[in-house]
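A.B. asks: missing the sequence, but the structure's below:
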């Protein structure tokens, strides 16, 4: 009798473990996943080797930080500047979207440290996007470290199907835990 009870208990624990692994797999696949910041292209907002949580729910909005597949082996982290159909340009270090100037408070600290303009003037046509507007189903993204970022100015608009998700939670290093606003 004791052997049957032990086998039942072992089976219950095995089922619980399988269910827990399945739930963790589903959460990681469809809801959240960790990512490590690589490089300095998002400084001063994000720093090399910080660890973040990526949310796979919802569509990216303007000024969200997104993670997308640059290639099969490489993911990039950048900020959404232009949505499909937007006209994006920079003049005299000011962002214009559809002719309306936008403030970028997340760049204020960095602007104080840089001599001259942080973001050189450009229109979408002058970038790798090569059109007047952000194409349908794509995003125009920039790194916060505009002078040291390989972004849509260089690699073109990002297809939505390459976007893994949005992120704004740094969870490591523990002394740097923070939620990043837009």
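C.D. replies: Received, thanks. For clarity, every value in this text was computed on a predicted model and none was experimentally measured. Numbering: from 1, shown residues only.

A.B. asks: C-alpha from now on. contacts and neighbour counts both.
C.D. replies: Fine.

A.B. asks: residue ranges for the helices of this protein, please.
C.D. replies: Listed in chain order, the helices found in the chain under DSSP state H are 2-30, 108-113, 152-155.

A.B. asks: To residue 178, which of those lies closest?
C.D. replies: Closest to residue 178 of the helices of the chain, according to Cα to Cα: helix 108-113, at 16.9 Å.

A.B. asks: May I see the buried residues of that closest one?
C.D. replies: Using 16 or more other Cα atoms under 10 Å as the test for burial, helix 108-113 gives 110-111.

A.B. asks: One more: stretch 155-163?
C.D. replies: Counting neighbours by 16+ other Cα under 10 Å, stretch 155-163 gives 156-158, 160, 163 as buried.

A.B. asks: same question, stretch 19-35
C.D. replies: 32-33, 35.

A.B. asks: How far does that stretch sit from its chain's centre?
C.D. replies: Mean-position distance between stretch 19-35 and its chain equals 19 Å (Cα atoms, centre = their mean, to the nearest Å).

A.B. asks: what's it in contact with?
C.D. replies: Applying Cα atoms under 8 Å, 6 or more residues apart in numbering, the external contacts of stretch 19-35 come out as 51-57.

A.B. asks: do stretch 46-56 as well
C.D. replies: 30-40, 67, 164-173.

A.B. asks: Which ones among these lie within strands?
C.D. replies: Of the contacts of stretch 46-56, the ones assigned to strands by DSSP state E are 32-36, 67, 164-172.

A.B. asks: still on that earlier bit, distance to residue 143 for the buried residues of stretch 19-35 - can I get that in a markdown table?
C.D. replies: Shown next, in a markdown table, are the buried residues of stretch 19-35 (distance: Cα to Cα, whole Å):
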| residue | distance to residue 143 |
| --- | --- |
| 32 | 22 |
| 33 | 21 |
| 35 | 16 |
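
A.B. asks: Name the nearest of the residues you listed relative to residue 127.
C.D. replies: Once Cα to Cα is applied, the member of the buried residues of stretch 19-35 that ends up nearest residue 127 is residue 35, at 27.8 Å.

A.B. asks: What distance do you get for that closest one to residue 66?
C.D. replies: Residue 35 is 11 Å from residue 66, where distance means Cα to Cα, to the nearest Å.

A.B. asks: alright, now check it against this:
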């Protein structure tokens, strides 16, 4: 009888350790995210599932073109690309990104630009001051855009994103299995 009690206790301990480990990993390190919508097409597709690295920005800072997850005002999690960092001047002219006056290539947009048939730009021209009435991205904030520029609710609509709202960085698509990949 004592042997059965001991075995039951060992199984209970193992189950508790497993549950606590999963909770700690999910809360502090990795969490699943569901891509809801078409704002990051063609990089990310609607209904794909990804892992968010919650620890990434505990040891480092966001970089331009990172794909991040943040909590928006509506309580939804958004997946967008970092375009402007604190202190930077951001603008778009002739479908080209300029940061502090320097033009940047955005190779992840090339596929969509080739598909445009109306002759218009993928990204409408703007300056940061048009959007947030400041010349540069404020300290502690990021300027983010979706890759599907014509159909993305991003910093052009919701303003800059506070570092406090950033849940983490994401790169790994794990579902559907056939689309398993790292994205840049």
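C.D. replies: On my side now, so go ahead. None of the values given here were measured: they were computed from a predicted structure.

A.B. asks: which residue lines up with residue 78 of structure 2 in structure 1?
C.D. replies: Under the alignment (TM-score structural alignment), residue 78 of structure 2 pairs with residue 76 of structure 1.

A.B. asks: Same check on residue 134 of structure 2?
C.D. replies: Under TM-score structural alignment, residue 134 of structure 2 pairs with residue 131 in structure 1.

A.B. asks: Nearest spatial neighbour of that match, chain-adjacent residues omitted?
C.D. replies: Closest residue to residue 131 of structure 1 apart from its sequence neighbours, by Cα to Cα, 6 or more residues apart in numbering: residue 125 at 4.6 Å.

A.B. asks: wait, doesn't that neighbour sit right on residue 132?
C.D. replies: Yes - the pair residue 125 of structure 1 / residue 132 is scored as a contact, 5.4 Å apart, by Cα atoms under 8 Å.

A.B. asks: Not counting sequence-adjacent ones, nearest residue to the residue positioned nearest the centre of structure 1?
C.D. replies: Centrality entry for structure 1: nearest residue to the mean C-alpha point is residue 66, 1.9 Å, by Cα atoms, centre = their mean. Leaving aside its sequence neighbours, residue 66 of structure 1 sits nearest to residue 166 (Cα to Cα, 6+ apart; 4.3 Å).

A.B. asks: Counting neighbours, what do you get for the aligned partner of the one you found in structure 2?
C.D. replies: Aligned by TM-score structural alignment, residue 166 of structure 1 pairs with residue 169 of structure 2. By the criterion of other Cα atoms under 10 Å, residue 169 of structure 2 has 23 neighbours.

A.B. asks: can you pull the contacts of residue 169 of structure 2?
C.D. replies: By Cα under 8 Å, 6+ apart, the contact list for residue 169 of structure 2 reads 52-54, 56-57, 66-69.

A.B. asks: Can you tell me how far it is from residue 53 of structure 2?
C.D. replies: 5 Å.

A.B. asks: Next: residue 46 of structure 2.
C.D. replies: 20 Å.

A.B. asks: More neighbours: the two, which one.
C.D. replies: Between residue 46 of structure 2 and residue 53, residue 53 has the larger neighbour count (other Cα under 10 Å), namely 21 against 14.

A.B. asks: per the alignment, that one corresponds to what in structure 1?
C.D. replies: That one, residue 53 of structure 2, aligns with residue 55 by TM-score structural alignment.

A.B. asks: what's the answer for residue 109 of structure 2, then?
C.D. replies: Match for residue 109 of structure 2 (TM-score structural alignment): residue 107.

A.B. asks: count of residues packed around the nearest residue to its match once chain neighbours are set aside?
C.D. replies: In space, and not counting its chain neighbours, residue 107 of structure 1 is closest to residue 144: 6.6 Å by Cα to Cα, 6+ apart. Per other Cα under 10 Å, the neighbour tally for residue 144 of structure 1 reads 25.

A.B. asks: Trace residue 144 of structure 1 over to structure 2, please.
C.D. replies: Using TM-score structural alignment, residue 144 of structure 1 lines up with residue 147 in structure 2.

A.B. asks: isn't that match right next to residue 82, touching?
C.D. replies: No - Residue 147 of structure 2 is beyond contact range of residue 82, at 10.4 Å (criterion: Cα under 8 Å).

A.B. asks: Endpoint to endpoint, stretch 98-111 of structure 2 covers what distance?
C.D. replies: 20 Å.

A.B. asks: List the buried residues of that stretch.
C.D. replies: Result for stretch 98-111 of structure 2 [16+ other Cα under 10 Å]: buried residues 98-99, 109.

A.B. asks: Next, find the distance separating the match of residue 53 of structure 2 from residue 68 of structure 1.
C.D. replies: 12 Å.

A.B. asks: Overlap of the contact sets of these two?
C.D. replies: With Cα under 8 Å, 6+ apart, residue 55 of structure 1 and residue 68 have common neighbours residue 165.

A.B. asks: tell me, how many neighbours does the equivalent of residue 15 of structure 1 over in structure 2 end up with?
C.D. replies: Using TM-score structural alignment as the criterion, residue 15 of structure 1 maps onto residue 13 of structure 2. Using other Cα under 10 Å, the number of residues around residue 13 of structure 2 comes to 12.
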